[in-house]
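[1] With the sequence up front, the predicted model follows.
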Amino acid sequence: MKLQDALFNWLQISIVAEARPEDRAAAETKAFFEVILREDHHLTQFGYTADDHVYRVQYKTAEEQRTQQFDRESAEQLLEDIRSNPKYNE
């Protein structure tokens, strides 16, 4: 999996896990992507911030610190899909 895809997937599930702290599957999926970021891409730190338009994922490798931006609407789409599906809101 490419780094940008792994970061985006981690961001989306992090947003879900934060909004739904009781959702064990979201927490487990977030942990899965954190393993991918650490082991496959050798990231030592990662986190995100948001404003009205974008999410910024800051991450660090042994050599450098970088930032990747993602459109806010795209990043929050998984959460919106979950919220709009009655199956997941019982």
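    Looks like it arrived, so ask away.
[2] can we go C-alpha only for contacts and neighbour counts from here?
    Fine.
[3] Pick out the residue closest to the middle of this structure.
    Centroid-nearest residue in the chain, with Cα atoms, centre = their mean: Leu11, separated by 1.4 Å.
[4] another structure for you, compare them:
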Amino acid sequence: MKSLRDNLYNWLTIKAVADFRKEDEAAQQTADLFYEMLTVDFKLENIEVTKDDSFYIVTYVHEEEAQKATFPIELIEVMLEQMKEEPHKFKNYPSEDKNG
């Protein structure tokens, strides 16, 4: 099993993409999957994310104890920045239109 920190990193990275590309269903589903791993596998509760000038700060409750983890913005947003710089390399997967 991966570490909690690895899972937080993976979730934050795809969450940054999903927040930017709200219509990208694949990104949304992947962010949801990693969030589910945090809540089910690692049993985290009350997960909240804030961002200051340099870091993403994740606060959460684990085994009834408030905890936090910090990640440099450039580490979390590296994939997002690549997508912004070269959008032609990153196909968007919107939900299928049910009307046709």
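    That came through, no problem. These figures come from a predicted structure and were not determined experimentally.
[5] can you point me to the longest helix in structure 1?
    For structure 1, the longest helix by residue count, based on DSSP state H, is helix 3-19.
[6] Measure the mean distance from that one to structure 2 post-superposition.
    Once the two structures are superposed, the average separation between helix 3-19 of structure 1 and the matching residues of structure 2 is 0.6 Å (mean Cα distance after the TM-score superposition for structure 1).
[7] one step back: if you skip the residues just before and after it, what's nearest to the aligned partner of the residue nearest to the centre of structure 1 in structure 2?
    The alignment partner of Leu11 of structure 1 in structure 2, by TM-score structural alignment, is Leu12. Nearest in space to Leu12 of structure 2, with sequence neighbours left out and distances taken as Cα to Cα, 6 or more residues apart in numbering, is Ile76 at 6.4 Å.
[8] Isn't the one you found up against Trp11?
    No. Under the criterion of Cα atoms under 8 Å, Ile76 of structure 2 makes no contact with Trp11, lying 9.4 Å away.
[9] if we can go back for a sec, what separation do you get for the residue nearest to the centre of structure 1 and Tyr55 of structure 1?
    9 Å (Cα to Cα, to the nearest Å).
[10] which neighbours do those two share?
    By Cα atoms under 8 Å, 6 or more residues apart in numbering, Leu11 of structure 1 and Tyr55 have these common neighbours: Tyr48, Ala75.
[11] Okay, strands next: where are they in structure 2?
    Listed in chain order, the strands found in structure 2 under DSSP state E are 44-51, 55-62, 65-72.
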